[in-house]
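Student: sequence isn't available, so here's the structure alone:
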């Protein structure tokens, strides 16, 4: 993998610069303190679970500090030297074992002296909370907080256990004291009574992990993470890989290598925050999921789908309709998933019925969302050959609905009711009147759809400097390299001018196509296309005036070199 490590020469000043780890259910922010470390904990149904504090006694002043997040390994590390001893802490959150691991090691035997404490993060919201030592090496945090809709509130539990080699360990009150150790491994699990679960089950989870060797835990964690992370790789030239990440952002914000790192970081964050059978980050942050399909992380979409189906009746129909776009887009990227169509049709039908019986939307974005929901529902009904009368009702409603209006960008991205070539006048008008108060990440995605390479580079530079918009930016970077929303496959539609050479592998296009692309001197040199089913698709390269129809035989790789005609 190319350039997948963020690194710094000082601890994090706050939560915005702390390094995140997560498995979709358990997460942590690692601050990287030297003698005073803080690891902020969260559980999917309890975002502010608490903090793990670590006091470390050192033999002298520290030097040669390095704090890093390896996106490929999914490990946050902190390392420094005191006198002649090198101290290292590694933190990861394992999906297979459902546990957070904190590993301390040193090159001088018997030099680890630690005091571990656990604190509750919700403060006065807890109606009761208890932290106590369990046995000689463990801490247990238990409590409950008031939650609307529950009679007794939500119960929670968090457990920490230390495995120590070459030293002494003793747990008292709310701390674990470790003296003269060579290796220390902390195991942390947590759970709540949300979704009808038993928080005490986390204790059995901890015990199962505790008896696995560390190298096995790390290997299991990395195998599952890399199964998702390594599906896509973006490689861009970099001039400053030996400069700390924060300094690069200040001194060299236009370094293409930073954009690649940014792209990988967005995918990493989605993997850490959203896994099947879990809860999505939140239903408001839909930009979280913009890169899911195109960057080959459709598995991470599943948590959103489950949440939509379980909460759809309790939210405003227009908000539900916006959510439903994700359900339909998932099928467009994987049309072989016929079961998905049958799964989502009742949800889309229910939302469409609510929109039909409710007041006619007035705002342009509301109109665009309504139209999109009805069109998607109608397409599903037709594909499944069901509900003829309802199909007719939707067709009549669509005829009465105003056409897409230019005053809001939703129909251009993430929607596709307006496209650059099928609706050139509306697209041109939208670009001229574009609301610059939209988020910078959204503006990046829109610039990619406009095939405006200069604007893409400008928005990316600002986003890198600001350090936000990770998910939307990842989607925008993918969008400038590959587009498939306009019933065609478009390679390198908005390649930034500074990205003279590079490659990307494993992107996904609608129709179920996996795409890899290479370019030199700003021009396509080679692309490979592979699809599970036989498909004919119009192919466009770098804004060419014409498309060429390309046949993709099922399971066979088709190679595009230079001009579309060379295959």
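Tutor: Nice, I can see it. What you see is a predicted model, and the numbers here were worked out from it, not measured in a lab. Numbering: from 1, shown residues only.

Student: CA atoms for contacts and neighbours, from now on please.
Tutor: Fine.

Student: buried stuff in the helix or strand hosting residue 550?
Tutor: Using DSSP states H and E, residue 550 falls within strand 548-552. Buried residues in strand 548-552, counting neighbours by 16 or more other CA atoms under 10 Å, are found at 550, 552.

Student: so which residues of the stretch 1-150 of the chain form strands?
Tutor: Secondary structure of the stretch 1-150 of the chain (DSSP state E, counting those that start in this stretch): strands at 5-8, 19-22, 26-30, 36-43, 46-56, 62-70, 75-82, 85-94, 99-106, 112-120, 126-134, 138-145.

Student: and the ones you listed as CSV, adding distance to residue 529?
Tutor: CSV is the format used below for these (distance: least, CA to CA, whole Å):
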stretch, distance to residue 529
strand 5-8, 29
strand 19-22, 33
strand 26-30, 36
strand 36-43, 40
strand 46-56, 41
strand 62-70, 30
strand 75-82, 33
strand 85-94, 33
strand 99-106, 38
strand 112-120, 51
strand 126-134, 54
strand 138-145, 52
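
Student: structure two is appended below for comparative analysis:
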């Protein structure tokens, strides 16, 4: 009986909150220095941050800012080619099976126009570090000691390094927008140090069409008593940046010599660093104004830390996964933890740490922009794939945990960024395809959104589904916050514009169905072809279904005119049906002339499973559910080397109830050396290519294993293997704005509490049984089993 399984729902005055007190549980540590920047613990306040690495005698603190980019041309140029007039011919060529000719026609014409405009490169920009703060210890007593320890406190955002009693403390202040570095002598020895700012090494040669040797018109470093500065002007783009370091000390003396500061016999040194981008070639240096602001800041480290710690810590504690590993955090260095997973596979300690790290990195790297491939960090000048903002899965995965893990600030970072890009996306749609609405640029300059990245075989201007897929996080964010105002004022208008796009772009053919022509399935080409250009890619059709389905949902919710609802339903019901191929798998292209290629890291055609929600283990037509499982089987058998590809498979497996794939891919991920000693992930095995996609999306995977949520329904423990650790979780956001806290043992739910975000009925599913309850806003419901 359901009554026996779910004993009842009782109001209680206290919610189930766990982990709200400061704890050593959230401090990861190492007994060894970070000898390369990839192993550096990172700090960040969303805008700027640091990477702390080097030897015990010479520390390098690489300073970064989210708005520093090498560009090939002035970012203010409206560089969008006009190819809409070619669209009828492109369509006919594709109908005739001459896809390569269609590809060449549109990409060569767009290339010709952009070259004429001065947009000479197809890889638009490269993020880069600002500079390094170098700290040289001049005494010989500070060799690596048995007491050496470097640590990252995720709850406060502090990196601390202790050696022989000497201490370094670093954080990126959210209140005053500075990087703070505090050096403190031990009881026996005074500080004898040399400080200087210098360019981060490695800016040399050609990288993705950019000549790094000619990045700057000028870059100058200077030093005067108590100050170090950097002033940089870009060569090809208007603007540059200033970096200012204010240095104060307690005890001892300070002298300047050339570009260096020497501090001798000091008890403490405090360094405040602010990086300020300049947009405009004629804008003068901001150094004097910034110096004046820095002079007004506290000179006491704790006075700076405490207000930052309160803000950062409150965000970090809102949602936590606790698998009972507090002792492991305190007693296990990061190298030992990673050795253990390489040998044994995933462990509870690693799950707890990597989940916390994913949220820490999200908090620390969401500012004006959401995280690109490397977040705001990077200690080199040649990031893979230009370290860019990539819209066909990477940004979606990177921000997938934001709203669900109770970080609306991070979700806002994404949404405001997209809203900022909309004028550029409008121009893309108008110029490239002759349509209203939006067309996403696969890689774009974050200041404008113009589509300039494409080439022969990858004509991104033909990716119709990009915009619809990348506004879905708006819908999910509003639903998880229970924010009907956002749904009506921000989400609904975006989806209306997407309906306009489809009204202009869809092509009705003789079968009386609307087809997507041209189309792309990122980043895959059908068997026997050498271009991504196609028709009716399953992802594109799935996104169109998603758009019209959400419009109908919102239309009913907000009592929109019947005429609009009828029109949206017409389009929804006249899109092509998904195809099941000869292997019984959901096909990647609906047109049977396009043959599936399974050995690929992208899972575009499984969009209806995740991030969409059209197909699930208990949702959608049975034959489509089976076909989706078969398609996932094929990708799983391929066993991608891409870390984010492994996590993506596991996310879709959680929706389809396939625990074996989750366990296997987490085991693959754990054993292949994807995780640096910084707890940041690489894209490929054996620490190849610094990349945050995996670490940022793992928290979403763990949450999907613990709870599935959709409008009016949740399922508890849908995909948590019983052999995985017992634990508790607090602060997961559910659709409707509700908050879930939960405990489990041996895979069985023992306790759950829901704090209601609004008045509504909610179906709670657990182990195949359902209980419907009515929630009242702000009240807390304690569910016992």
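Tutor: On my side now, so go ahead. None of these values were measured; they are calculated from a predicted model.

Student: could you get me the TM-score between them?
Tutor: Here the TM-score for the pair of chains, by TM-score structural alignment, normalised by the length of the first structure, is 0.91; 548 aligned residues with a CA RMSD of 2.3 Å.

Student: quick revisit: nearest to residue 180 of the first structure, of the strands of the stretch 1-150 of the first structure?
Tutor: For the strands of the stretch 1-150 of the first structure, distance to residue 180 of the first structure was read as CA to CA. The smallest value, 5.3 Å, belongs to strand 112-120.

Student: assign the residue nearest to residue 484 of the second structure when sequence neighbours are not counted to helix, strand or coil.
Tutor: Nearest non-adjacent residue to residue 484 of the second structure, counting by CA to CA, 6 or more residues apart in numbering: residue 478, 7.0 Å away. The three-state label given to residue 478 of the second structure by DSSP: H, G, I helix; E, B strand; the rest coil is helix.

Student: go ahead and confirm residue 478 of the second structure touches residue 487.
Tutor: Yes - contact criterion CA atoms under 8 Å: residue 478 of the second structure and residue 487 qualify, at 5.9 Å.

Student: quick one: the helices in the stretch 601-750 of the second structure, in order.
Tutor: Using DSSP state H, counting those that start in this stretch, the helices of the stretch 601-750 of the second structure run over residues 622-638, 643-656, 659-671, 693-706.

Student: one step back: aligned partner of the residue nearest to residue 484 of the second structure in the first structure?
Tutor: Here residue 478 of the second structure is matched to residue 331 in the first structure, going by TM-score structural alignment.

Student: can I assume its match is in contact with residue 340?
Tutor: Yes - counting by CA under 8 Å, residue 340 is a contact partner of residue 331 of the first structure at 6.8 Å.

Student: which one of the two has more residues nearby?
Tutor: Of the pair residue 331 of the first structure and residue 340, residue 331 is the one with more neighbours under other CA atoms under 10 Å, namely 20 against 15.

Student: re the thing from before, if we look at the strand holding residue 550 of the first structure, which residues are touching it?
Tutor: If you take CA atoms under 8 Å, 6 or more residues apart in numbering as the criterion, strand 548-552 of the first structure is touched by 529-531, 533-540, 558, 564-565.

Student: cutoff 7 Å now
Tutor: 530-531, 534-540, 558, 564 (CA atoms under 7 Å, 6 or more residues apart in numbering).

Student: swap in stretch 1-12 of the first structure?
Tutor: 18, 31-33, 65-72, 233, 235, 244-246, 261, 264.

Student: now do the buried residues in it.
Tutor: Buried, per 16+ other CA under 10 Å, within stretch 1-12 of the first structure: 3-12.

Student: specify which member of those is nearest to residue 384 of the first structure.
Tutor: Nearest to residue 384 of the first structure among the buried residues of stretch 1-12 of the first structure, counting by CA to CA, is residue 4 at 43.3 Å.

Student: which of the contacts of strand 548-552 of the first structure fall in strands?
Tutor: 530-531, 535-540, 558 (DSSP state E).

Student: which among those end up buried?
Tutor: The neighbour count (16+ other CA under 10 Å) marks 530-531, 537-540, 558 as buried among these.

Student: among the strands of the stretch 1-150 of the first structure, which comes closest to residue 401 of the first structure?
Tutor: Closest to residue 401 of the first structure of the strands of the stretch 1-150 of the first structure, according to CA to CA: strand 46-56, at 41.2 Å.

Student: report the angle between the closest one and strand 26-30.
Tutor: 50 degrees (axes from the mean of the first three to the mean of the last three CA atoms, to 10 degrees).

Student: can you pull the contacts of residue 625 of the second structure?
Tutor: By CA under 7 Å, 6+ apart, the contact list for residue 625 of the second structure reads 615-617.

Student: against residue 264 of the first structure, how distant is the residue nearest the centre of the first structure?
Tutor: The residue lying closest to the centre of the first structure (CA atoms, centre = their mean) is residue 270, at 1.3 Å. Distance of residue 270 of the first structure to residue 264 of the first structure, given as CA to CA, to the nearest Å: 10 Å.

Student: do the same with residue 89 of the first structure
Tutor: Remark: distance between residue 89 of the first structure and residue 264 of the first structure (CA to CA) = 23 Å.

Student: and residue 399 of the first structure, by the same measure?
Tutor: Distance of residue 399 of the first structure to residue 264 of the first structure, computed by CA to CA: 43 Å.

Student: how about residue 445 of the first structure?
Tutor: Taking CA to CA, one finds residue 445 of the first structure at 17 Å from residue 264 of the first structure.

Student: which residue in the first structure aligns with residue 397 of the second structure?
Tutor: By TM-score structural alignment, residue 397 of the second structure lines up with residue 287.

Student: swap in residue 185 of the second structure?
Tutor: Aligned by TM-score structural alignment, residue 185 of the second structure pairs with residue 106 of the first structure.

Student: list the contacts of the residue nearest to its match when sequence neighbours are not counted.
Tutor: Spatially, and ignoring its direct neighbours in sequence, residue 106 of the first structure is nearest to residue 87 (4.7 Å; CA to CA, 6+ apart). Neighbouring residues of residue 87 of the first structure by CA under 7 Å, 6+ apart: 79-81, 105-106.

Student: any idea what residue 87 of the first structure aligns with in the second structure?
Tutor: By TM-score structural alignment, residue 87 of the first structure lines up with residue 166.
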